[in-house]
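1. This is a predicted model, with the sequence first.
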Amino acid sequence: MEITHNQTFKALTQAIDKANEIGISVNITIVDTAGHQKLFFRMDDAFLGSIDISMGKAKTAMLFRMNSEEVGNFLAPEMGTYGMLHTSGGLVGFRGGMAIKAEGQTVAYIGVSGGSPDQDYEIAAAGSII
């Protein structure tokens, strides 16, 4: 099952509402289960440097079917797999990328960047259940 445009807007709205609630402007990317961009949204005053990070978090979560920070566990220098950081066009291994679920099934992935990793996670989580 793939995310519909109505579901995409619902996830976006939920994430924006959470960002407004905590008072942070972020970039939000939603990709489908194949990694193709479904939506990108930059809130007013969101950092330009966070655009690529939001896209990277969504893509990283999609490629490994786990939250971006879980992938980050493999990217630490002391891990034998830290070199994978440079694969797939670059991976982002900190909080803010995760699956979007509808009726218990993964339908897309969301990446959020612009706040602290904990804020990005909180905003992404708000958009992850539709």
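-> Structure's in. What do you need? Values in this document were obtained by computation on a predicted structure and should not be read as measured data. Numbers count the residues shown, from 1 in each chain.
2. contacts, neighbours, all on C-alpha from now
-> Will do.
3. Can you list the residue ranges for helices in this protein?
-> Here the chain has its helices, by DSSP state H, at 5-22, 51-64, 68-75, 117-126.
4. Just name the most buried of those.
-> Each of the helices of the chain was scored by mean neighbour count; the highest is helix 51-64, a mean of 25, by mean count of other Cα atoms under 10 Å.
5. Pull the distance from that one to the chain's centre.
-> Taking Cα atoms, centre = their mean, to the nearest Å, the mean C-alpha location of helix 51-64 is offset from the chain mean by 6 Å.
6. what's the angle from it to helix 117-126?
-> Counting by axes from the mean of the first three to the mean of the last three Cα atoms, to 10 degrees, helix 51-64 lies at 60 degrees to helix 117-126.
7. okay, now the one to match up with it:
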Amino acid sequence: MKTKPYLSLEDVKRMATAAEAEATRNQWAVTIAIVDDGGHLLWLQRLDGAAPMTAMIAPGKARSSAIGRKESKGYEDMINGGRTAYLSVPVDGLLEGGVPIMADGHCLGAVGVSGVKSTEDAQVARAAIAALG
């Protein structure tokens, strides 16, 4: 039987703390979502001032990144590049701001962030992942 790494609750809390710190340092009101490798929600945190809609968008970004095993920006770029048929894929969150968590060639899950510019959302997500070391 093969084995693979996975996210522990301690890992998730460490990432959430780092994401919140990055957002707070930049005065960004965002929602932070962390999912496992199947796209199942492990953490959802809506910072003060974040729009209610961000609590729906952030998990979608994380989910699409985890199950696709790549940054959600790739889907947005594909659609913006003219492949509009991809809009019919039954996945939400096809916007920049979802970043996969990779270790030893395995996708452990992803972080999705929503609330500011998409590049800033991705910056917060990457700060979360960097906390894992």
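-> Received, thanks. Please read all numbers here as calculations on a predicted model, not as lab measurements.
8. TM-score of the superposition?
-> TM-score for the superposed pair, counting by TM-score structural alignment, normalised by the length of the first structure: 0.88. Supporting figures: 127 aligned residues with a Cα RMSD of 1.8 Å.
9. returning to what we had before: would TSV of the helices of the first structure with distance to residue 91 of the first structure be doable?
-> Converted to TSV, those look like this (distance: least, Cα to Cα, whole Å):
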stretch	distance to residue 91 of the first structure
helix 5-22	22
helix 51-64	6
helix 68-75	9
helix 117-126	15
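10. Residue in the second structure paired with residue 69 of the first structure?
-> Under the alignment defined by TM-score structural alignment, residue 69 of the first structure is paired with residue 73 of the second structure.
11. Out of the helices of the first structure, flag the one nearest residue 92 of the first structure.
-> The minimum distance between residue 92 of the first structure and these falls on helix 51-64, with 5.3 Å, by Cα to Cα.
12. Give me the packing partners of the closest one, helices and strands only.
-> Under the contact definition 3 or more Cα pairs under 8 Å, 6 or more residues apart in numbering; DSSP states H and E, helix 51-64 of the first structure sits against strand 27-32, helix 68-75, strand 97-102, strand 105-113.
13. same thing but at 10 Å, please
-> strand 27-32, strand 37-42, helix 68-75, strand 97-102, strand 105-113 (3 or more Cα pairs under 10 Å, 6 or more residues apart in numbering; DSSP states H and E).
14. mean distance, that helix to its aligned residues in the second structure?
-> Once fitted to the second structure, helix 51-64 of the first structure is off its aligned match by 1.0 Å on average (mean Cα distance after the TM-score superposition for the first structure).
15. quick revisit: mind giving me JSON lines with the helices and strands packed on helix 51-64 of the first structure and columns for distance to residue 61 of the first structure?
-> Formatted as JSON lines, those follow (distance: least, Cα to Cα, whole Å):
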{"stretch": "strand 27-32", "distance to residue 61 of the first structure": "10"}
{"stretch": "strand 37-42", "distance to residue 61 of the first structure": "13"}
{"stretch": "helix 68-75", "distance to residue 61 of the first structure": "5"}
{"stretch": "strand 97-102", "distance to residue 61 of the first structure": "5"}
{"stretch": "strand 105-113", "distance to residue 61 of the first structure": "7"}
